[in-house]
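Engineer: The following comprises the amino acid sequence and a computationally predicted model.
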Amino acid sequence: MRGIVLTACLVIFTNIWAVGEGESNDTTVTDVSYKDALAEAEQFMNRLDDKVSGWYSDRAFSYIDTAFNDSTSIANVPDSVFIQRLKKLSEETVIELPFNERVKAHIAVYTDKKRAVTSEILGLTDYYFPIFEEELDKAGLPIELKYMPVIESALKPRAFSRAGASGLWQFVYYTGKQYHLNVNSYVDERRDPRKSTQAAIKYLSDLYDIYQDWYLVIAAYNCGPGNVNKAIRRSGGKRDYWEIYYRLPRETRGYVPAFIGAMYALNYYKEHHIIPVKANIPMHTDTLIIQEPLHFDQVSAVLNVPEEVLKELNPQYRRDIIPGGSKSYTLTVPVSVTGQFVELQDSIFNYKDDIYFSEKRETVDPTASSGYVPSSIAGKTKLYYTVKSGDNLGYIADWYDVRISDLRYWNNIYRNLIRVGQRLVVFVPTSQKNKYVSINQMSFAQKQGTASYTASTAPVQTTTGHDPDYIYYKVRSGDNLWLIARKFPGISSDDIKRLNNLTSNSISPGQLLKIKPKG
């Protein structure tokens, strides 16, 4: 049953390496020229450059010039030297390390053509290799598998392929989910160094259960077991990587030679005068458990830790936010600030928390934010009014004794925009239906005659004439109708103009404005 599940799910995993040459019936790899192999190897590395896009070159490294003597160029090194060096390496590895023109080409890329990339990778091995080695040892897998992320991502946890593969081990979304890596808008555990390593080890272990051969496992990791199985069938059942080489997908053929080339380069870089470039990542860290939402800026501001350092140590957080809440998350920090974090954690979580985090509402009351509550239409009759030339919402609201805000709400009107011929819904008390039913047929003068007041340009009196049934507001310096209306939920500037017979937005300090009925 297990094998069936694996065949169904593991084939999902893909990678973007696309190097090599066309299909051939040959079953050996010794017939290729070194020049052609080198061109393929350079293509392979260029695709790696596309993945990482120079992100670390700008942020994680302090560059220094690497010494290079032309006499140490790979062109001047006899093949026997490479064979001897690989033989020495293989004394400590389970996975064999053969030599051929394709392996030599990848050695050339790492030690000559892409020396700067190799320098960067060497700078990162001090941080990432201990993680890989610990997890591989715990699982009982060959330690030399730690070189796989070198050819997958150049040890860049934010590496992202065109096929959607992400992280040090380049998991695509569905395979990551299959191996319990959480991916959502805040977190991408494919970029978590330890969790992605644990997932990759499970994946590699499952593949080894199928093939019992590490080079076939490495090939299947790249192109999926379905493609490896197809290559085995087409080769008449042969189960040696080099014998099925030309039956594999083009993008997979360079994968094993690159693996051997990377292992060689990272062990014999001194012989090629390559100097590791130190990465600006703290080598000594602690991992803290976080159970509340936390932004990197909060940690950075209180503990004076550069935000870039937090990003480097915690690449799994996509928005520099640890979501917290119902589950716990980890935060990796320099060991030098662990004590400070524990001591100052209240200050850290409280620092500008109202800016970085707002409560996610479980229930919503539309009136809570707008302040507007539509008038009830219970016990009211629906009437229709057809807009005529010269009409505006203020007039229509006055003719029917309704609020402009209600008129907008009933008719889904944005601002005060209405057009001639538009049919508006109006709700009026059923007991007064006869008073309003004929308004739609009246002339403008007749409708104005029904209004509760007539328009006037006279200013509102500020000391006398108060209507005890209304709430008033005294205009202050700097006020305008919009600002005043905001002080009273459910009231608009047009409502104030209508109640106070204003024909413009002009008001004066000291002026007394009628706002709304009491009660």
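Structural biologist: Everything's here; your move. Residues are numbered from 1 along each chain as shown.
Engineer: hey, let's count contacts and neighbours off CA atoms from now on
Structural biologist: Will do.
Engineer: Which secondary structure state is assigned to Ile201?
Structural biologist: The three-state label given to Ile201 by DSSP: H, G, I helix; E, B strand; the rest coil is helix.
Engineer: and it, what does it touch?
Structural biologist: Residues in contact with Ile201 (C-alpha atoms under 8 Å, 6 or more residues apart in numbering) are 135-136, 139, 141.
Engineer: So which of the residues you listed sit within helices?
Structural biologist: Here DSSP state H is the test, and the contacts of Ile201 give 135-136, 139 as lying in helices.
Engineer: Please indicate which of the contacts of Ile201 are buried?
Structural biologist: By neighbour count, with 16 or more other C-alpha atoms under 10 Å, these hold 135-136, 141 as buried.
Engineer: Would you check how far apart the nearest residue to Lys380 once chain neighbours are set aside and Ser80 are?
Structural biologist: Nearest non-adjacent residue to Lys380, counting by C-alpha to C-alpha, 6 or more residues apart in numbering: Pro429, 4.5 Å away. Using C-alpha to C-alpha, to the nearest Å, Pro429 is found at 102 Å from Ser80.
Engineer: Would you mind telling me which of the two has more residues around it?
Structural biologist: Pro429 (15 against 10; other C-alpha atoms under 10 Å).
Engineer: where's the more buried one relative to Thr386, distance?
Structural biologist: Pro429 is 19 Å from Thr386, where distance means C-alpha to C-alpha.
Engineer: what residue lies at the spatial centre of the protein?
Structural biologist: Closest residue to the average C-alpha location of the chain: Arg318 at 4.8 Å, with C-alpha atoms, centre = their mean.
Engineer: these two touch, right, Val337 and Ser300?
Structural biologist: No - look at Val337 against Ser300 with C-alpha atoms under 8 Å: they stay out of range, at 10.8 Å.
Engineer: Would you check how far apart Ala37 and Val109 are?
Structural biologist: Distance from Ala37 to Val109, counting by C-alpha to C-alpha: 11 Å.
Engineer: These two: which is more packed in?
Structural biologist: When neighbours are counted by other C-alpha under 10 Å, Val109 comes out ahead of the other of Ala37 and Val109, with 25 against 22.
Engineer: All the strands of the chain, residue numbers only.
Structural biologist: Here the chain has its strands, by DSSP state E, at 285-290, 294-295, 321-322, 329-334, 380-386, 423-429, 470-474, 512-517.
Engineer: how about these in a markdown table, adding distance to Phe160?
Structural biologist: Converted to a markdown table, these look like this (distance: least, C-alpha to C-alpha, whole Å):
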| stretch | distance to Phe160 |
| --- | --- |
| strand 285-290 | 25 |
| strand 294-295 | 24 |
| strand 321-322 | 20 |
| strand 329-334 | 22 |
| strand 380-386 | 60 |
| strand 423-429 | 55 |
| strand 470-474 | 61 |
| strand 512-517 | 60 |
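Engineer: another structure for you, compare them:
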Amino acid sequence: MHARFLDTGVRALSLLSFCLVSLSWPALAGTELPTPPQAEAPATAEPIPEDAQPSIQEPEYSLDEEDHATAAELEAVEPPAPIASEPSTEVPPAEALLQLKPLNGTTARFTDLLTPPAEVAQEEAAAQGQESEEATAYNVPIVLDPSVQGHIRFFNVSIRNRFEQWLIRLSHYRPLVDSIFSEFQLPSDLIYLSLVESGFNPHAYSRARAAGPWQFMKGTAKVYGLRVDSYVDERRDPVKSTVAAARYLRDLYDLFGTWPLAMAAYNAGEGKVMRALHTAQAESFTDIAKTRLIRRETKEYVPRFMAATIIAKNPDRYGFPQNDVQPHQFEEVVVKRPIHFKAIANVTGISYQELKVLNPELRRDATPPDDAEYHLKVPVGTRAKVEQLLDRAPTHKFAPLPIPVRVRHVKPEPESGHWYRVRVGDSLEKIAKRFNISVKTLKSNNNLTGPTIRAGSRLVIAN
């Protein structure tokens, strides 16, 4: 007993001594804690415990068969850019962005020495009504929790080359998207939603049959004015699909009042998010993300957007090069009859692949047959030439579209006079009288021992 109390006292004295030394250390040292040099920054992030480390589900983007060649041609037309083969070891990971603050006499905990990243400081400053560079760095809510950090590693390490291609392609279309979002008074950072949707690939096609850079489903696309038929799919048009996405995002924000909920609804549908909020009696995306009321894909969608935004707005920090990419520009020519891209290329000398890149919405590489006028996009500076030589191009004749055959599966009915379906109110006597047979024969044909029959059952009338 005495030994136990003595051991407890020794432990208490040791702990008290350690605390006193920790509190007096800044005064005794008299100097600030030196910041480690950049070269000594860790090359990789410290692993998060398994229970805290999110399981990243890679978004799947696929191309339908008719678009495999088009996607390759798209990459061939865009200016080449160097692709990093592996992450730069000189760029610290997200956890290394915490910087040490100078020591002072009030420092009592090691965590007091750490300056939170801008992503976390932004929310704190916004809550306190403070205005600073950190608070205005992002115009949509951004946090840096373990889930977002996991997606940052996923983009920065697991699919680094692919994500770099996404950034390059987005730079090609960015001036166009910025002008449209500005017209609809949307936060400019919402442009990075297209990174997690498709990498801004006009030919992206998902297994759920969503298409285009903003991954519209056919029904939603038509609601927002996009044409989708056998000849034209405006979900692939970078201009028209971006206008539709801006209208849809604005409507979702007006409905839910916060961007995380609006983005979740963009992924899952406003009905599912509204039902989840109502069932959970919740008011935020964070609340419903803790439940099973929304799918895992939607739970990861908002953190994935935040991770893509952090990297895209800080490419130097993560070692992604910033290359000068030619913006998406074009002129329009009014075409009044169906003409194939190859015919236009033959008479004008414009590249066939370039016409395909500028007009990804034309599914059959030709202007549609039933349009009195179609605005065909051509390279800048070639409009006059195309208008002058367009009459020399032959009219394109489309192959007839296959007629969809609807197979109606009809359950075969028994031959008349051999079978009979029992109706309500029927009896063996009535059925026997109707078909001019005896009750004994009817019971024998159907192996019946009693007078009871059920409505809906079938009776053999004659063998």
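Structural biologist: Nice, I can see it. Computed from a predicted model, the values in this text were never measured in an experiment.
Engineer: TM-score them against each other, please.
Structural biologist: Remark: TM-score between the superposed chains equals 0.62 [TM-score structural alignment, normalised by the length of structure 2]; 320 aligned residues with a C-alpha RMSD of 3.1 Å.
Engineer: okay but the residue nearest to Lys380 of structure 1 is in contact with Lys435, surely?
Structural biologist: No - look at Pro429 of structure 1 against Lys435 with C-alpha under 8 Å: they stay out of range, at 9.7 Å.
Engineer: just the helices in the stretch 201-350 of structure 2 please.
Structural biologist: 218-223, 238-256, 259-268, 270-280, 285-289, 296-313, 341-348 (DSSP state H, counting those that start in this stretch).
Engineer: Nearest to Trp166 of structure 2, out of these?
Structural biologist: Closest approach to Trp166 of structure 2 among these (C-alpha to C-alpha): helix 296-313, 9.9 Å.
Engineer: Which stretch of structure 1 is the closest one matched to in the alignment?
Structural biologist: Under TM-score structural alignment, the match for helix 296-313 of structure 2 in structure 1 covers residues 250-267.
Engineer: Report the distance from the matching stretch to the chain centre.
Structural biologist: Per C-alpha atoms, centre = their mean, to the nearest Å, the displacement of stretch 250-267 of structure 1 from the mean C-alpha position of its chain is 31 Å.
Engineer: and the gap between Ser119 of structure 1 and Tyr245 of structure 1?
Structural biologist: The spacing between Ser119 of structure 1 and Tyr245 of structure 1, counted by C-alpha to C-alpha, is 30 Å.
Engineer: oh sorry, the question was meant for Ala159 of structure 1
Structural biologist: Distance from Ala159 of structure 1 to Tyr245 of structure 1, by C-alpha to C-alpha: 27 Å.
Engineer: And for Ala163 of structure 1?
Structural biologist: Ala163 of structure 1 sits 23 Å away from Tyr245 of structure 1, taking C-alpha to C-alpha as the criterion.
Engineer: Settle it for me: which of the two has more neighbours?
Structural biologist: Neighbours were counted for Ala163 of structure 1 and for Tyr245 using other C-alpha under 10 Å; Tyr245 has more, 26 against 15.
Engineer: so what corresponds to Val273 of structure 2 in structure 1?
Structural biologist: Using TM-score structural alignment, the equivalent of Val273 of structure 2 in structure 1 is Val228.
Engineer: Quick one: neighbours of the closest residue in space to its match that isn't next to it in sequence, just the number.
Structural biologist: Spatial nearest neighbour of Val228 of structure 1, chain neighbours left out: Ala220 (5.9 Å); criterion: C-alpha to C-alpha, 6+ apart. By the measure other C-alpha under 10 Å, the count of residues near Ala220 of structure 1 is 25.
Engineer: Am I right that Ala220 of structure 1 is in contact with Tyr208?
Structural biologist: No - counting by C-alpha under 8 Å, Ala220 of structure 1 does not reach Tyr208; the two are 9.7 Å apart.
Engineer: Structure 2: which residue goes with Ala199 of structure 1?
Structural biologist: That one, Ala199 of structure 1, aligns with Ala244 by TM-score structural alignment.
Engineer: for that match, what are its contacts?
Structural biologist: Residues in contact with Ala244 of structure 2 (C-alpha under 8 Å, 6+ apart) are 221, 224-226.
Engineer: I'd like to know which of the residues you listed is nearest to Ile48 of structure 2.
Structural biologist: Of all the contacts of Ala244 of structure 2, Ile48 of structure 2 sits closest to Ala221, with 40.8 Å by C-alpha to C-alpha.
Engineer: Leaving out the residues flanking it, which one is nearest to that closest one?
Structural biologist: Arg235 (6.8 Å).
Engineer: all helices of the stretch 1-150 of structure 2, in order?
Structural biologist: Using DSSP H, counting those that start in this stretch, helices in the stretch 1-150 of structure 2 cover 2-29, 68-77, 118-127, 146-153.
Engineer: For the ones you listed, state which one has the densest average packing.
Structural biologist: Mean neighbours per residue, mean count of other C-alpha atoms under 10 Å, is largest over the helices of the stretch 1-150 of structure 2 for helix 146-153, with a mean of 21.
Engineer: measure stretch 97-115 of structure 2 end to end?
Structural biologist: End to end - C-alpha to C-alpha - stretch 97-115 of structure 2 spans 9 Å.
Engineer: sorry, that was for stretch 69-82 of structure 1
Structural biologist: 18 Å.
Engineer: how near is Asn267 of structure 2 to Arg296 of structure 2?
Structural biologist: From Asn267 of structure 2 to Arg296 of structure 2 the distance is 11 Å (C-alpha to C-alpha).
Engineer: So which of those two has more stuff around it?
Structural biologist: For Asn267 of structure 2 and Arg296, the more surrounded residue by other C-alpha under 10 Å is Asn267, and the numbers stand at 19 against 11.
Engineer: The nearest residue to the more buried one once chain neighbours are set aside: what's it in contact with?
Structural biologist: Leaving aside its chain neighbours, Asn267 of structure 2 sits nearest to Thr298 (6.3 Å; criterion: C-alpha to C-alpha, 6+ apart). By C-alpha under 8 Å, 6+ apart, Thr298 of structure 2 lies in contact with 264, 267-268.
Engineer: let's see it at 10 Å
Structural biologist: By C-alpha atoms under 10 Å, 6 or more residues apart in numbering, the contact set of Thr298 of structure 2 is 263-269, 273, 289, 304.
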